[in-house]
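*Asks:* Sequence and predicted model, in that order:
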Amino acid sequence: MTEQQIASIQIAAIIPAAGVGKRMQANIPKQYLTINQISILEHTIRKLSQITNITQIVVVVSESDPFIKQLQTQLPAQVKLVTGGAERVYSVLAGLRSLDSERFQWCLVHDAARPCVLAEDIEKLIQSCLSCNVGGILATQVRDTMKRQLVNPHHNVAVIEKTENRDGLWHALTPQMFKTHELIAAIELGLAENKAITDEASAMELTNAEIRLIEGDASNIKITRASDLALAEYFLNRE
């Protein structure tokens, strides 16, 4: 596919944002916590809206979300709100089903709590997937020694069972990009077979699809705990 053909393709981005972020231990969902007076969700939306190929952004929120209404007037025109489900996979599927799959034959899914993703990494992911006509994800290679925890009901603390070989291991990040109809079919298959779907790639793996690993910057952290906020602020300010 030529650069001109790639530039003409419209891509939809889906942001599952229906979670409550229990590990953050905040009184509001983590996507509405602020960094530099701007919510994490808005930072993430702004990052995706910089990408020329992304012409629709679907934000999937909880049916009982009281916070999104306060942001609606500040969101870019290409943002569409969709009601999600009790778990991330159901929210992603709701977002996918809301798309015009003829117009948006490709989609990418990005965590609401990853506002530090670099625009150039998103562009690299899109270029790689479209030029090779296969799906892919942003990821980073595992650098640390990996330990497996011993599963023992008699221990009330984590105990090492063994050291795992880290060769060939990667940390899966987002965005993750796939053909829209293929991702819908893979998620539906996984749910029908009661498989664990932890990200979009895990659903696509059930279909034996080829999935590219595109190395991204380590600053693409997922804000999960309170201590992550300061690091995310540092990365955003550095940009």
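*Replies:* Cool, got the structure.

*Asks:* From now on I want contacts and neighbour counts done on CA atoms only, so please keep to that.
*Replies:* Noted.

*Asks:* how far does the strand or helix carrying Leu236 sit from the chain's center?
*Replies:* Leu236 is part of helix 227-238 when elements are defined by DSSP states H and E. Relative to the chain's own centre, helix 227-238 is displaced by 18 Å; criterion: Cα atoms, centre = their mean, to the nearest Å.

*Asks:* got a list of contacts for it?
*Replies:* Helix 227-238 has contacts (Cα atoms under 8 Å, 6 or more residues apart in numbering) with 35-36, 115-116, 219, 221-223.

*Asks:* ok, now stretch 46-62?
*Replies:* Contacts for stretch 46-62 (Cα under 8 Å, 6+ apart): 7-19, 45, 68, 76, 78-85, 91-92, 94-95, 115, 117-119, 122-123.

*Asks:* Repeat that for stretch 117-126.
*Replies:* Contact with stretch 117-126 is made by 47-48, 50-51, 136-138, 175, 177, 214, 216-217, 219-221, as judged by Cα under 8 Å, 6+ apart.

*Asks:* Show the buried residues in the residues you listed.
*Replies:* 47-48, 136-138, 175, 177, 214, 216, 219-221 (16 or more other Cα atoms under 10 Å).

*Asks:* let's bring in a second model and compare:
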Amino acid sequence: MATKALIIPAAGIGSRMQKDIPKPFLQLGDCTIIEQTIQRFSSLDGLKQVIVPTSKSYLGATKEILQKALPADVEGIVLVGGNTRQESIHKALKEAGDVHLIIVHDAVRPFVRQEHICNCCEAADLNGGAVLGVPAKDTIKKIDGNRIIRETPSRKYLWQTQTPQVFQKELLMEAYQKASEDDFLGTDDSSLVERLGYTVVMVEGDRSNFKITYPLDLELAQLLVEKGRGS
């Protein structure tokens, strides 16, 4: 059984939600979104640490959430995040202990299924890296700077990437260090690993693992919790 550390970046302000409170700390059912998210991982076999980079003003609240949500044998670490998601995760990586796998998951994806988490971890253990995703259901258009359509890629090879994204620790640390040295800003963790030529496998999840980004997403999440479909 591979030992694991979970990183949940929660330092963003979430301006698209049009709320004063950052998205992870909004109420969802009887607790916050981030607490719902952590609960999805708290009983994961081999989990040793949960590391949450957040804003300075939410350090105390985050520590309380970890103390309540984590089993006694899982270490909770809270730190002040960086100016970007990538910087926050790089800081969190430096706090990771002697584990084999690093799991990175969005704080605002509270409906991920544990079977998909396990599948992603197993694939990363075998291949070096793995990400959860679903096949693209809409036709994707590639446009130019004038919004003129230049290409319609086949959906056969297009997937919508989610989290968790899981990597062998040394591989992910190398990727983040190289990105820092090159001043490269990726769109996700996998993009940093891919640019070094390492293998990252796509693992199929489902569409219930959506990211709460806009007010409509929050309304849907609340509806799922009320109807007991968030489990």
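*Replies:* Yep, it's here. Because the structure is a prediction, the values reported are computed rather than measured.

*Asks:* In structure 1, which strand is the longest?
*Replies:* Looking across structure 1 with DSSP state E, the single longest strand is strand 170-179.

*Asks:* can you pull out the helices in structure 1?
*Replies:* Counting by DSSP state H, structure 1 has helices at residues 3-8, 40-49, 68-71, 88-97, 119-132, 180-192, 200-205, 227-238.

*Asks:* Nearest to Val159 of structure 1, out of these?
*Replies:* For Val159 of structure 1, the closest of these is helix 227-238, at 24.4 Å, according to Cα to Cα.

*Asks:* Which stretch of structure 2 lines up against the longest strand of structure 1?
*Replies:* Across structure 2, the stretch matching strand 170-179 of structure 1 (TM-score structural alignment) is residues 159-168.

*Asks:* what's the counterpart of His61 of structure 1 in structure 2?
*Replies:* Careful, residue 61 of structure 1 is Val and not His. Using TM-score structural alignment, Val61 of structure 1 sits opposite Thr54 in structure 2.

*Asks:* Kindly apply the preceding question to Gly21 of structure 1 instead.
*Replies:* Per TM-score structural alignment, Gly21 of structure 1 is aligned with Gly14.

*Asks:* tell me the contacts of that match?
*Replies:* Listed by Cα under 8 Å, 6+ apart, the contact partners of Gly14 of structure 2 are 22-23, 213.

*Asks:* Neighbour-wise, give me the winner out of those residues.
*Replies:* Lys23 (26 neighbours; other Cα atoms under 10 Å).

*Asks:* list the contacts for that residue?
*Replies:* So Lys23 of structure 2 contacts 13-14, 17, 33, 108, 212-213 (Cα under 8 Å, 6+ apart).

*Asks:* Distance-wise, check the corresponding residue of structure 1 for it relative to Thr145 of structure 1.
*Replies:* Counting by TM-score structural alignment, Lys23 of structure 2 lines up with Lys30 in structure 1. Plainly put, Lys30 of structure 1 is 30 Å away from Thr145 of structure 1 if you go by Cα to Cα, to the nearest Å.
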